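Visitor: sequence isn't available, so here's the structure alone:
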């Protein structure tokens, strides 16, 4: 395996593949914090050259974290389709990128190739792709999954409503939910982040959401994002659970810091398949984010983007209904500004699609980042044109419980009209029945009027 290149009269030598991967990454403040990033643009370019000339087999044989000590690595390596891998093992990373760019490489062709790739290979090709490359290649891929409804159909962009409240006050939760639905938000899920992580509180919130959904005949699914163990206990006691949620990471050590393990996720997956009231084929929902391993002192000397790809490889074991990256949520220590936010969002969406499940991005930032709503809108439009299957929004783009900024409920209609995407067809019909959308799928005068659910 070649680990050096000569550029502009200077030789750049790298000690191992992990260093090449880290220094080939686009600038991220988290990699700089960890001491892994390239020290100059020239060194970054040299690392990209070396990475582009690396064989896929070299990446397979040198996982970011050794197989013997990390169950994330074992999950990733053991799920590779060996027949497909044998066809492409002698390709370079550059040849893989060129293959994705060919107009003859359709979604099904790319999806087949993806079964023979490890997460580290997907991370590597991502690092040598431009923003436009990431949009172009991701748009080709549509991964479908089903819970109560189906996600991932071409031309459809769904949304998660985010009715969070700082005290779990049920009236406050529903006021936010009414507003979201009145703007046509919620066909991906009605997904609540609770303040209280107890079986009793989780069950109560699930029951209230389920009663509301049944009363208004809303074609969607519910989720209360307690810890996985809390949701499992609620489900076993008969709570109306449509899907099970958990945050996951790209190393075994980081997952242990979340209080989870592979055996626990295996149990949850089996439990969800057997007892979720949705009858879901895909009963799992994951959230991720670059920097979570570093913040838990569990990055194992690996760069953030490679770890994020490994997170998706780990999640793929459970064939999720969807996954979502909270790209700017952890803060400027990891994703510093709008340049890094936009790049990270496009990278994560592409890598999620390459792991063959519906992948969303919470287009968001914290208030101590040098970013703005304008920047979020730019990323949202790029992701829409990349064919992202679902977004998440909140009233006025402000999560009053988690204290971060994201897209507003009122933003989605503009994004759909500009990109040519649509909501889930069954949800569109419900919105028309509620007289929120007209026959041309445009807002009526009732749009944004949350009081329609009080009359």
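Guide: Cool, got the structure. This is a predicted model, so every value here is computed, not measured.
Visitor: from now on I want contacts and neighbour counts done on CA atoms only, so please keep to that.
Guide: OK.
Visitor: so the residue most central in space within the chain versus residue 277, what's the distance?
Guide: The residue lying closest to the centre of the chain (CA atoms, centre = their mean) is residue 324, at 2.6 Å. Computed as CA to CA, to the nearest Å, the residue 324 to residue 277 distance reads 22 Å.
Visitor: what do you get for residue 36?
Guide: For residue 36, the distance to residue 277 - CA to CA - is 46 Å.
Visitor: wait, is the residue nearest to the centre of the chain part of a strand?
Guide: Yes. Counting by DSSP: H, G, I helix; E, B strand; the rest coil, residue 324 is found in a strand.
Visitor: dump the residue contacts of it.
Guide: The contact partners of residue 324, by CA atoms under 8 Å, 6 or more residues apart in numbering, come to 286-288, 359-362.
Visitor: same question for residue 200.
Guide: Residue 200 touches residue 234, counting by CA under 8 Å, 6+ apart.
Visitor: surely it is in a helix?
Guide: Yes. Residue state for residue 200 (three-state DSSP) corresponds to a helix.
Visitor: contacts for stretch 170-184 next, please.
Guide: Under the criterion CA under 8 Å, 6+ apart, residues 161-165, 186, 190, 205, 394-395, 409-410, 413, 431, 436, 446-453 lie in contact with stretch 170-184.
Visitor: still on that earlier bit, how close does the residue nearest to the centre of the chain get to residue 113?
Guide: Following CA to CA, the distance that separates residue 324 from residue 113 is 23 Å.
Visitor: again with residue 94
Guide: For residue 94, the distance to residue 113 - CA to CA - is 15 Å.
Visitor: before we move on, what about residue 271?
Guide: 31 Å.
Visitor: I'd like to know how many residues surround residue 378.
Guide: Neighbourhood size, residue 378 [other CA atoms under 10 Å]: 13.
Visitor: so it is in which element?
Guide: helix 373-385 (DSSP states H and E).
Visitor: which helix or strand contains residue 77?
Guide: helix 71-78.
Visitor: go on, residue 347?
Guide: Secondary structure from DSSP H and E places residue 347 in helix 338-354.
Visitor: what does that helix contact?
Guide: By CA under 8 Å, 6+ apart, helix 338-354 touches 27-28, 111, 114, 122-123, 126, 131, 134-135, 137-138, 141-143, 308-309, 312, 323, 325, 327-328, 335, 358-361, 363, 365, 370-372, 375-376, 379, 382-383, 388.
Visitor: ok, structure two:
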């Protein structure tokens, strides 16, 4: 290439150097040195077969339980039918107007997370939007989300002291903008079973009092939630952050055995019929921050998070795309790229994918950048976005999308809330014929 020869010593190196520019990969010392080397790696990656990728595991299953979960999930018959495809051929298949969502749903059962990561690396942003927009992943907890033509919202009414009244006030504002159909999900300041139970009881009381077709969750550590549920807390689903390696998950204080135990508990003691009873969060760079990345690039590790999540048939999953900071995604360009990558990789693996369109204040990004990404993700068919008051989370100290941002993206792109939630909004006068009414944004309607 340009009269220069490039040599790569391993599949892991090819994967890392074929990745788009990410400050996390540069920090780890595994990124391409320049655009020419990146292009050479992409070209070589595009010519590899899916069998090449499976036969040369980046992290062997005997060394990592996440790899084992991914390997055991493969449908061998489907895999054999596509094993000789090159990564470039997989890309062409996904983008072809002749390929239906049903055909994508079939072949994904033969794909490993690393194959998904590989095709992502040779796709443009518009490729990622187009391919993801074909895929519909509908899940059910108390109610269903993910239908084509809908955009759900997670109400995130966090409070810096876990004040029940403060959380409730913020929740009423979210509902008044039509946000909360994905989940009413609170990040607690106090990671205790007692605090989690109080918050769950309050959200359950609000849901029951106003007959809201949604589900609740408190985003404490899974072991804390388990204790709260055993103490009688009314939780519709369990939450946990995931990493793409066994060591990364151990840094989160979890492993597959614990997740299996929690899965059994929520099925027996949770308050929702399901069958989808989990909420997972991920985000590129978490493995690097805990020194558990094994020299693997952050996009590939993120794809592996979804391979693990798939085992538990989650109700919703979202990448917190810009939350960790500029050490992993330096600026808005990298955040936008990562958001589109994560959404596509999740959807291709059958994950009900949402995105927390967010950034930290020491990153080279601003709210306009996040609004751009929100619209791009809406075009890609994202299942849900996160809503916080005025796009500013007063507890986690980061910037996300606001309640009215979600309402605006729906209006601009012609999307509706989830069907049962839309009916409820119409019943209480907040929506009429798919559009918010003049009552929208007035939380006092829930105080009368």
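Guide: It's in. Because the structure is predicted, anything quoted here is derived from the model rather than measured.
Visitor: that older thread, quick one: which of residue 36 and residue 277 of the first structure has more around it?
Guide: residue 36 (21 against 18).
Visitor: three-state assignment of the equivalent of the more buried one over in the second structure?
Guide: Under the alignment (TM-score structural alignment), residue 36 of the first structure maps onto residue 30 of the second structure. Under the three-state scheme (three-state DSSP), residue 30 of the second structure adopts coil.
Visitor: re the thing from before, for the contacts of residue 324 of the first structure, which ones persist in the second structure?
Guide: Retained in the second structure: 286-288, 359-362, out of the contacts of residue 324 of the first structure (criterion both residues aligned by TM-score structural alignment, their matches' CA atoms under 8 Å).
Visitor: now, which of those sits nearest residue 90 of the first structure?
Guide: Closest approach between these and residue 90 of the first structure, by CA to CA: residue 359, at 28.7 Å.
Visitor: check the gap between the aligned partner of the closest one in the second structure and residue 86 of the second structure for me.
Guide: Taking TM-score structural alignment, the alignment pairs residue 359 of the first structure with residue 353 from the second structure. Going from residue 353 of the second structure to residue 86 of the second structure by CA to CA gives 26 Å.
Visitor: which ones among the kept ones among the contacts of residue 324 of the first structure map onto strands?
Guide: Among those, the ones falling in strands (DSSP state E) are 286-288, 359-362.
Visitor: residues contacting the closest residue to the match of residue 359 of the first structure other than its chain neighbours?
Guide: Using CA to CA, 6 or more residues apart in numbering and skipping residues adjacent in sequence, the residue nearest residue 353 of the second structure is residue 317, 5.1 Å away. Counting by CA under 8 Å, 6+ apart, residue 317 of the second structure makes contact with 279-282, 351-354.
Visitor: let's see that with 10 Å instead.
Guide: With contact set as CA atoms under 10 Å, 6 or more residues apart in numbering, residue 317 of the second structure has these partners: 239-241, 278-282, 306, 309-310, 343, 346, 351-356, 383-384.
Visitor: residue range for stretch 199-215 of the second structure in the first structure?
Guide: Under TM-score structural alignment, the match for stretch 199-215 of the second structure is residues 205-221.
Visitor: and the aligned partner of residue 250 of the first structure in the second structure, how many residues sit next to it?
Guide: Counting by TM-score structural alignment, residue 250 of the first structure lines up with residue 244 in the second structure. Residue 244 of the second structure has 33 neighbours, counted by other CA under 10 Å.
Visitor: now swap in the one 5 residues further on and tell me
Guide: Each residue near residue 249 of the second structure was counted by other CA under 10 Å, and the total is 21.
Visitor: list the contacts for it?
Guide: 66, 241-243, 255-256, 286-287, 290, 292, 305.
Visitor: restrict those residues to the buried ones and give me that as a ChimeraX selection.
Guide: Selection of buried members from the contacts of residue 249 of the second structure for ChimeraX, criterion 16 or more other CA atoms under 10 Å:
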select :66,241,242,243,255,256,286,287,292,305
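Visitor: for the contacts of residue 249 of the second structure, give me TSV that also has secondary structure and distance to residue 249 of the second structure.
Guide: As requested, those are exported to TSV (DSSP: H, G, I helix; E, B strand; the rest coil; distance: CA to CA, whole Å):
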residue	secondary structure	distance to residue 249 of the second structure
66	helix	9
241	strand	8
242	coil	6
243	coil	5
255	coil	6
256	helix	9
286	helix	10
287	helix	8
290	coil	9
292	coil	9
305	helix	10
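Visitor: for the contacts of residue 249 of the second structure, give me CSV that also has distance to residue 219 of the second structure.
Guide: Shown next, in CSV, are the contacts of residue 249 of the second structure (distance: CA to CA, whole Å):
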residue, distance to residue 219 of the second structure
66, 22
241, 9
242, 13
243, 16
255, 17
256, 19
286, 17
287, 20
290, 20
292, 23
305, 18
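Visitor: nearest to residue 218 of the second structure among the contacts of residue 249 of the second structure?
Guide: Closest to residue 218 of the second structure, out of all of the contacts of residue 249 of the second structure and judged by CA to CA, is residue 241, at 12.4 Å.
Visitor: leaving out sequence neighbours, find the closest residue to the closest one.
Guide: residue 281 (4.7 Å).
Visitor: can you tell me which of the contacts of stretch 170-184 of the first structure end up in helices?
Guide: Counting by DSSP state H, the contacts of stretch 170-184 of the first structure place 205, 413, 431 in helices.
Visitor: and which of these is nearest to residue 150 of the first structure?
Guide: Looking across these and measuring by CA to CA, the closest to residue 150 of the first structure is residue 431, at 17.3 Å.
Visitor: name the SS class of the counterpart of residue 105 of the second structure in the first structure, please.
Guide: Using TM-score structural alignment as the criterion, residue 105 of the second structure maps onto residue 111 of the first structure. With three-state DSSP as the basis, the three-state label of residue 111 of the first structure is helix.
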